[in-house]
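Enquirer: got a structure for you, letters missing:
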């Protein structure tokens, strides 16, 4: 599976890379540190990701702003996007689902819990017919 990770925190990027390295299936990951960079990556016309993992709290453009731009684009609007955030704000959760996210995952403090959640998300999308190509 091809994953686009939009995350500005280097430690969170390393956690995801570490988790992916432990999985039996191989995933490729493209990283963007903010929404603007991610849009540039998507617009290059190269292979689209199977899934986007998106942080909400980022500089320049919030995750919700990125999501709104994504959903307004005829090519990108169906890309499954899963929010990975520390925000337990119910308003954020509802706004994301209204904007069309595929999932909302709160990053746990313990690495083992983080690893378990990421593994479940990727296992689900790995078998989902939408991302099979």
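Expert: Okay, I see it. None of the values given here were measured: they were computed from a predicted structure. Residues are numbered from 1 along each chain as shown.

Enquirer: can we go C-alpha only for contacts and neighbour counts from here?
Expert: Will do.

Enquirer: Now tell me what touches stretch 67-74 from outside.
Expert: Applying Cα atoms under 8 Å, 6 or more residues apart in numbering, the external contacts of stretch 67-74 come out as 76-78, 96, 99-101.

Enquirer: filter those residues to the buried ones?
Expert: 76, 96, 99-101 (16 or more other Cα atoms under 10 Å).

Enquirer: Could you work out the most separated pair of the residues you listed?
Expert: The span of those, defined through Cα to Cα, is set by 76 and 96 at 16.0 Å.

Enquirer: so how far is the host helix or strand of residue 118 from its chain's centroid?
Expert: Residue 118 is part of helix 111-127 when elements are defined by DSSP states H and E. Centre-to-centre, helix 111-127 and its host chain are 12 Å apart (Cα atoms, centre = their mean, to the nearest Å).

Enquirer: One more to weigh against that first structure:
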């Protein structure tokens, strides 16, 4: 049984935010998206712990606090460190990938150039996490 997700999307590119929202809008299941333009804004959203997202989807290269810095802060928090974080980026740098996995991410996805491929990847990611037993607990 799939669950509606609360998704924290951390992305500074307005076009990428629109694409992500468009894909989710076309899904059968309604998911709530909380948007942050950078890691600093995301931390302030998470700080009060009123809304705890089911998953975090974030870009690697962001202003103010980049993806690695954000996740280092997140994983140091005893409550927030268990939120699955999925990196959605254009970087296929192996060093970036290893750095994120050392921090403890749940996934690393490259943004495809073709929109159809992007839709396919996002739909599969959402389908997986909306049926994952970790989220339903």
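Expert: Arrived safely. In this text, all values refer to a predicted model and were calculated from it rather than measured experimentally.

Enquirer: What value does the TM-score take for this pair?
Expert: For this chain pair, the superposition-based TM-score is 0.98 by TM-score structural alignment, normalised by the length of structure 1; 133 aligned residues with a Cα RMSD of 0.7 Å.

Enquirer: tell me the secondary structure for the aligned residue in structure 1 for residue 22 of structure 2?
Expert: With TM-score structural alignment as the criterion, the equivalent of residue 22 of structure 2 in structure 1 is residue 18. Here residue 18 of structure 1 is recorded as helix under DSSP: H, G, I helix; E, B strand; the rest coil.

Enquirer: where's residue 18 of structure 1 relative to residue 25 of structure 1, distance?
Expert: For residue 18 of structure 1, the distance to residue 25 of structure 1 equals 13 Å [Cα to Cα, to the nearest Å].

Enquirer: for residue 78 of structure 1, same thing?
Expert: Taken as Cα to Cα, the span from residue 78 of structure 1 to residue 25 of structure 1 is 24 Å.

Enquirer: matching residues in structure 2 for the helix holding residue 118 of structure 1?
Expert: Under TM-score structural alignment, the match for helix 111-127 of structure 1 is residues 115-131.

Enquirer: Now the matching stretch on structure 1. Mean distance?
Expert: When structure 1 is superposed, stretch 115-131 of structure 2 averages 0.5 Å from its matched positions, counting by mean Cα distance after the TM-score superposition for structure 1.

Enquirer: Helix, strand, or coil at the residue sitting nearest the centre point of structure 2?
Expert: Centroid check for structure 2 by Cα atoms, centre = their mean gives residue 57 as the closest residue, at 0.6 Å. Three-state assignment for residue 57 of structure 2 (three-state DSSP): strand.

Enquirer: Same check on residue 82 of structure 1?
Expert: Residue 82 of structure 1 ends up strand, using three-state DSSP.

Enquirer: dump the residue contacts of it.
Expert: Applying Cα under 8 Å, 6+ apart, the residues near residue 82 of structure 1 are 51-54, 101-105.

Enquirer: Recalculate using a threshold of 10 Å.
Expert: Taking Cα atoms under 10 Å, 6 or more residues apart in numbering as the criterion, residue 82 of structure 1 is in contact with 5, 51-55, 96, 100-105, 121.

Enquirer: ranges for the helices of structure 1?
Expert: Here structure 1 has its helices, by DSSP state H, at 10-22, 35-43, 63-71, 90-99, 111-127.

Enquirer: Tabulate those helices (a markdown table), appending distance to residue 82 of structure 1.
Expert: Output for those, formatted as a markdown table (distance: least, Cα to Cα, whole Å):
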| stretch | distance to residue 82 of structure 1 |
| --- | --- |
| helix 10-22 | 14 |
| helix 35-43 | 14 |
| helix 63-71 | 10 |
| helix 90-99 | 9 |
| helix 111-127 | 8 |
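
Enquirer: Would you mind saying which of those helices lies nearest residue 29 of structure 1?
Expert: Closest among those, using Cα to Cα: helix 10-22, at 8.2 Å.

Enquirer: Kindly calculate the angle that that closest one makes with helix 111-127.
Expert: 60 degrees (axes from the mean of the first three to the mean of the last three Cα atoms, to 10 degrees).
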